[in-house]
Every structure is written in structure tokens, then in C-alpha cells.
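**Q** Sequence first, predicted model second:
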Amino acid sequence: MRIAELSRRTGVPIPTIKYYTREGLVPPGERTGPNQARYDETHVRRLKLARALVEVGGLSIASAREVLTLMSGPGLSTLETLGKAQYALTPRKERTEDETWRRAAAEVDAIVSERGWQVRESNPARGTLIDALATLRRLGHDDFFEILGPYAEAAERLAADEVKLLMRRGDLEGVLEGLVVWTALGETVLASLRLLAEEAEATRVFGAF
């Protein structure tokens, strides 16, 4: 297919396709003339993934290139590649590790241990969770910790369903694209469903509007 067809198939403008190609996110097409190239389904999949990483996942071009390079490089398993992508999607920030933070860290590690989760200490989501729990402690919302277990249980069930669905895609690029999009947009979906459910539960408890 020509670049115009590639653009139509993926919804990515031609200038963006050329930019991603120059930056090494998408391989160049097969040259058929001085100013023409032919593209195939591998370009469609890679372009969709590159777009998901940059436009949905919010990765920089350099970070997206790193993830895509990992996919095509030797030595990494599917699990390691997905882990690298997930870590890249999770924001990192400087933090002050005071006594409250260390207490929250111990609580997070206890949950991970109790549920038998095999996760690396370097997972940036661990730090994000610790920050949130430490803030709850500082604000005096200690009662929130009574529902931390159910939160973890719900997250585990949801993760199992998500991974099962992702694995049905078969190829690594499809799995990785799903991981990126679901990680970026799934948070919004989950938060919105939670707010709707909270309104419904409050209505049940306190009466209709």
C-alpha cells in the first residue's frame, strides 16, 4: 500500500507518519521509486503502536523508541518487554521518605507479600501507591486502610481479566498496544465507574434524590 492508504488505515496523518519514520519509531517502507515507498501490515501494526505510545501513553519520542527497540531486540521475554513498557508509562517523581512514607512502604510491601504478587521493588507504581497512602496518613484518613485489602483484591481480579484478554491478541505488538491504551484510558474508565457506583450506593443508603 502507498503512504496515503497507510494513513487512511491507521488514522495517522502523512506528516506524522514521516516524522515517526525519521525518528525510528516506524521502519521505512520499501522503496519503489525516488519519492515512493510501499508499506504492508507490519507498518500498520507498528504505526498504531507508536501512536498509542506517544499520543495515548504520553511517552516522549525517545522513550517510545526505547520500548519499540526492546520489542525487536534479542534477549527479552514477552514479560520483560511488557514490564519495560508499563514502567515507562508510570510517572516518576522525587519524594521525601519520612517516617510516614516508610510506614506506608511497609504496608504496601505487606499487601504484596500477603497476596503473593511477584513484583519488583523498582516498579514505579509501588512508589506512587506509597505516596498516596502516606498522604492519606498525613491527612488523618487512617480509616481508609480498612478497605485497602478489598482494593487490592479488586485490582487483582481486574488484572487477571485484562491479562487474559490481552493474551488473546496473539502477537506482541497487539498485546503491547492494548497494554498502553488500557493503562492510559483504563484508569479513567475505572475511576468513572467507581464514581457512578458510589452515587448509586449513596442513593441506596440515604434515599433517592
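**A** Structure's in. What do you need? Residues are numbered from 1 along each chain as shown.
**Q** alpha carbons only for contacts and neighbour counts from here, please
**A** Noted.
**Q** Tell me how many other residues surround Val189.
**A** By other CA atoms under 10 Å, 11 other residues sit near Val189.
**Q** which SS class is it?
**A** helix (DSSP: H, G, I helix; E, B strand; the rest coil).
**Q** and the gap between it and Leu195?
**A** 10 Å (CA to CA, to the nearest Å).
**Q** putting a second one here so we can go through both:
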Amino acid sequence: MRIAELSERAGVPIPTIKYYLREGILPRGEPTGRNQARYGAEHVHRLRLIRALVTVGGLPITTVREVLAEVAEPGLGLHTKLGLVMRRIPLVGTDIEPEEEDRERARAFVTRQGWFFYEDHPAMDALAVVLAGHREAGHPVDDASLDRYAAAIEQVVRVDLDRVGDLPTSEEVLEAAAAKTVLGDTLFTVLRRLAQIDESAKRYLDEDEHRSARED
């Protein structure tokens, strides 16, 4: 396909494609003449992955280049490739510095769940930050509540991976995982808000107030 068709199929403007080519994060197409090239399905998949990392994941081009170089290493399994991509997507933005007790609670939590984890994964530090934030705000999360959250989130994660697991290429899986992780965080937050409204109404509105609120 020519670059115009590549642009249409991938949903990426031609000037952006040319920029990615110059930056070396999109492979060159097969030359067909002066200043012309032919592109294939692999270019569509790569562009969609780049778009997911840049537009949805918010990663700078330099980081995207590093990620793409890492996942291109021969012999890497899909689990490792997914991990390399997921590590780069920001988790929490805060100035809170967790204490050792917060880090110990984070490690104890994932160990208690029987979850496979890496000590140096950004998610471990992010969990410690969140625990520290709750503690400093005067609303610490107790272990029983954490365990109930874990049981619920395991169901969410199964849905996440069921949605991407059947895609035919690893780049499609990586693109979908990056996009669905970032957008899925927003979706989960919105659904949580809606469910909180419903649960609050069930607990704290009497029948007349509930009926009146529904009518309004």
C-alpha cells in the first residue's frame, strides 16, 4: 500500500508517519521509486502501537523508541514484551514519598494474594505511594479491604486479557494492551463512581427519597 492508504488504515496523518520514519521508530517501506515506498500490514500494526503509546499512554518519542527496541529483541515471549510496555505507562503522579512500612505492606499484600510480581516493578512502588497517601490522609486501607479489592480486580484483569489474547500478532496485542490499560483505568474509575452512587442510594436513602431521586 502507498503512504496515503497506510495513513487511512492506521488513522495516523501522513506528516506524522513521515516524522516517525525520520525518527526511526517506524521501519522504512519497500522502495518502489524515487521518494516512493510500499508498506504492509506490519506497518499498520506498528503505527497503531506507536499511537497507543504516544497518544493514549502519553510516552515521549524517546521512550517509545526504547520500548520498541526492547520488544524487538529476539526470543522474548509475549509476557516479557507486555511487561516492557506496561512498565513505561505512568501509574501515579504524587509528591508523597512512601516509608518502608508502606513498601513492606505492598510486598506483603501481593505475597498474600499469591500473585507473581517483580520487586522492582513500578507498580510495586506505586502501591506503596497509594498506601502512604491513604495513611497520611488519615484513612489507611486495612488488609481486609485490600484483599476484597484484590478479589474484585482479578476479575477485571481476566476481562482485560480476554479482550486482547486472541489478537493474531504480538504488536496488535501490545497496542491493544497499552490502549486498553490507559482507557480501561478511566473506564474503571467511571464505573466505580456510578456504582458508588447506586450503593450509596441503597444504603442511605429511604424508599420515598429513592423514588423521588429517580423521578428527578
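**A** That came through, no problem. Since the model is a prediction, treat every value here as computed from it, not as a measurement.
**Q** TM-score for this pair?
**A** Here the superposed chains carry a TM-score of 0.91, computed using TM-score structural alignment, normalised by the length of the first structure; 206 aligned residues with a CA RMSD of 1.8 Å.
**Q** Need the counterpart of Gly178 of the first structure in the second structure.
**A** When the second structure is aligned by TM-score structural alignment, Gly178 of the first structure is paired with Ala176.
**Q** Now that match: which helix or strand?
**A** helix 170-204 (DSSP states H and E).
**Q** Just after that helix, pick out the following helix or strand.
**A** helix 207-215.
**Q** now that following helix, how far from the centre of its chain.
**A** Here the centre of helix 207-215 of the second structure is set off from its chain's centre by 38 Å, with CA atoms, centre = their mean, to the nearest Å.
**Q** neighbouring contacts of it?
**A** With CA atoms under 8 Å, 6 or more residues apart in numbering as the test, helix 207-215 of the second structure has contacts from Ala201.
**Q** Distance of the residue nearest the centre of the second structure relative to Thr62 of the second structure?
**A** The structure's the second structure has its C-alpha centroid closest to Thr181; by CA atoms, centre = their mean the separation is 2.6 Å. To Thr62 of the second structure, Thr181 of the second structure is 21 Å away according to CA to CA.
**Q** Onto which residues of the second structure does the helix or strand encompassing Lys18 of the first structure map?
**A** Assigned by DSSP H and E, Lys18 of the first structure falls within helix 14-22. Here helix 14-22 of the first structure aligns to the second structure at residues 14-22, judged by TM-score structural alignment.
**Q** go on, stretch 187-204 of the first structure?
**A** Counting by TM-score structural alignment, stretch 187-204 of the first structure corresponds to 185-202 in the second structure.
**Q** Run the chain-centre distance for that stretch.
**A** 20 Å.
**Q** That one vs the first structure, average distance?
**A** Once fitted to the first structure, stretch 185-202 of the second structure is off its aligned match by 0.5 Å on average (mean CA distance after the TM-score superposition for the first structure).
**Q** returning to what we had before: so how much does the helix holding Lys18 of the first structure differ from the second structure once superposed?
**A** Looks like 0.5 Å for helix 14-22 of the first structure (mean CA distance after the TM-score superposition for the first structure).
**Q** helices or strands up against the helix or strand following that helix?
**A** Following helix 14-22 of the first structure in sequence order, the next helix or strand is strand 30-33 (DSSP H and E). The elements that strand 30-33 of the first structure packs onto, with contact taken as 3 or more CA pairs under 8 Å, 6 or more residues apart in numbering; DSSP states H and E, are strand 36-38.
**Q** Buried residues in whichever helix or strand comes after the strand it packs on, which are they?
**A** Remark: after strand 36-38 of the first structure, the chain's next helix or strand is helix 41-51, criterion DSSP H and E. Neighbour-count burial for helix 41-51 of the first structure flags 43-44, 46-51 (criterion: 16 or more other CA atoms under 10 Å).
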